[in-house]
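# With the sequence up front, the predicted model follows.
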Amino acid sequence: MTTYTARATRDNDRYWLVHIPELGHYTQARTVSEIETMARDLIVTLKGLEPDAVDLEVDIQLPGTAQEHLERVETLRTQEAEARRAAAAEARAAAAELKRAGLSLRDIGKLLGVSFQRASQLTSDV
């Protein structure tokens, strides 16, 4: 199976220009979601292949520093997920310690800022 590359750049304010360098041909797409479909269609039409016989890598060239912003978004989302996991572990540890200290589920919930039902879930293993 041959791998093709679809390089998409914003042509004007209306279309994405999609270049297939292995073929030296171009096509257009109106939206990002159409880029792969249009590139694949061009390849199968020119090469006479079945659509599932084409391995396609899409490379979208973004304007300005947009790619840097998107990479930063991904980094921050990863950090957010890690922070949420750490916070959940700390909440479970605090709830367990408070339960062992004899506090009620309502008090534990109030101290943790959760419902007493959630406090019960957090302490179910204690």
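Cool, got the structure.

# rest of the way, CA atoms for contacts and neighbours
OK.

# Give me the most central residue, the protein.
With distances taken as Cα atoms, centre = their mean, the chain has Glu74 as the residue nearest its mean C-alpha position (7.5 Å).

# how far away is that one from Ala89?
Glu74 sits at a distance of 23 Å from Ala89 (criterion: Cα to Cα, to the nearest Å).

# likewise Val114?
Taken as Cα to Cα, the span from Val114 to Ala89 is 14 Å.

# Repeat that for Asp55.
Where Ala89 is concerned, Asp55 sits at a distance of 42 Å (Cα to Cα).

# For my notes, confirm Asp59 occurs in a strand.
Yes: secondary structure of Asp59 (DSSP: H, G, I helix; E, B strand; the rest coil): part of a strand.

# Show the contacting residues for the closest residue to it other than its chain neighbours.
Leaving aside its sequence neighbours, Asp59 sits nearest to Arg7 (Cα to Cα, 6 or more residues apart in numbering; 4.8 Å). Applying Cα atoms under 8 Å, 6 or more residues apart in numbering to Arg7 gives the contacts Leu17, Val18, His19, Ile20, Pro21, Val58, Asp59, Ile60, Gln61.

# A further structure is provided below for comparison with the first:
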Amino acid sequence: MAHEYKATARREGKWWIITVPEIDAVTQARHVREIQTMADGVVTAMLDLDEGEATVTVSIEMPANAKEAWEEAARLQAQSEQSSQRAAALRREAVRNLLTEAQLSQSDAGALLGLSYQRVQQLAKTV
């Protein structure tokens, strides 16, 4: 069974500094794509293990300002998707109200809403 280690990579200047606290090891990488390889390499070298005898899980620390912007964008996107779903539900409700309560034809409902009668028909059929 492979030994398991946790490593952390953080940006310092032009380098990614990779630390493996369990074995007090530090290495570096120039690019994100190299981090896992370097982490695996430092563990196997420090412990004199064969390849595959250790599993290294790396967590990469994103720079704070980029992380905050990314998380805010994700939050706003989730809100936008919820708003879009709510807007779609309200459109369906408006169409159903015009067709049932106001007893308008699909053509007349479409004219009032700026939609084709085909789109009105689609909205009326969706749940």
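Great, that's in hand. These figures come from a predicted structure and were not determined experimentally.

# Would you quantify the distance from the residue nearest to Asp59 of the first structure to Val32 of the first structure?
Noted for Arg7 of the first structure: a distance of 12 Å to Val32 of the first structure, by Cα to Cα.

# Kindly report the same for Ala83 of the first structure.
Taken as Cα to Cα, the span from Ala83 of the first structure to Val32 of the first structure is 32 Å.

# where's the residue nearest to the centre of the first structure, which helix or strand?
Assigned by DSSP states H and E, Glu74 of the first structure falls within helix 66-100.

# so how far is that helix off the chain centroid?
What separates the centre of helix 66-100 of the first structure from the centre of its chain is 16 Å, taken as Cα atoms, centre = their mean, to the nearest Å.

# just checking, what packs against it?
Helices and strands touching helix 66-100 of the first structure, by 3 or more Cα pairs under 8 Å, 6 or more residues apart in numbering; DSSP states H and E, are helix 105-112, helix 116-122.

# same thing but 7 Å
helix 116-122 (3 or more Cα pairs under 7 Å, 6 or more residues apart in numbering; DSSP states H and E).

# which SS state does the spatially closest residue to Tyr26 of the first structure that is not a sequence neighbour fall under?
Closest residue to Tyr26 of the first structure apart from its sequence neighbours, by Cα to Cα, 6+ apart: His19 at 4.4 Å. Using three-state DSSP, the structure places His19 of the first structure in strand.

# What of Thr27 of the first structure?
Going by three-state DSSP, the secondary structure assigned to Thr27 of the first structure is strand.

# quick one: the aligned residue in the second structure for it from Met62 of the second structure, how far?
By TM-score structural alignment, Thr27 of the first structure lines up with Gln28 in the second structure. Taking Cα to Cα as the measure, Gln28 of the second structure and Met62 of the second structure are separated by 16 Å.

# which of the two has more neighbours?
Legend: neighbour count by other Cα atoms under 10 Å for Gln28 of the second structure and Met62, higher for Gln28 (19 against 12).

# residue contacts, the more buried one?
Trp15, Trp16, Ile17, Ile18 (Cα atoms under 7 Å, 6 or more residues apart in numbering).

# Which contacts among those residues does the first structure share?
Among the contacts of Gln28 of the second structure, the ones whose aligned partners also touch in the first structure (both residues aligned by TM-score structural alignment, their matches' Cα atoms under 7 Å) are Ile17, Ile18.

# most neighbours, which of the contacts of Gln28 of the second structure?
Ile18 (24 neighbours).

# The longest strand anywhere in the first structure vs the second structure, average offset?
Criterion DSSP state E: the longest strand present in the first structure is strand 3-10. Here strand 3-10 of the first structure, set against the second structure after superposition, deviates by a mean of 2.7 Å using mean Cα distance after the TM-score superposition for the first structure.
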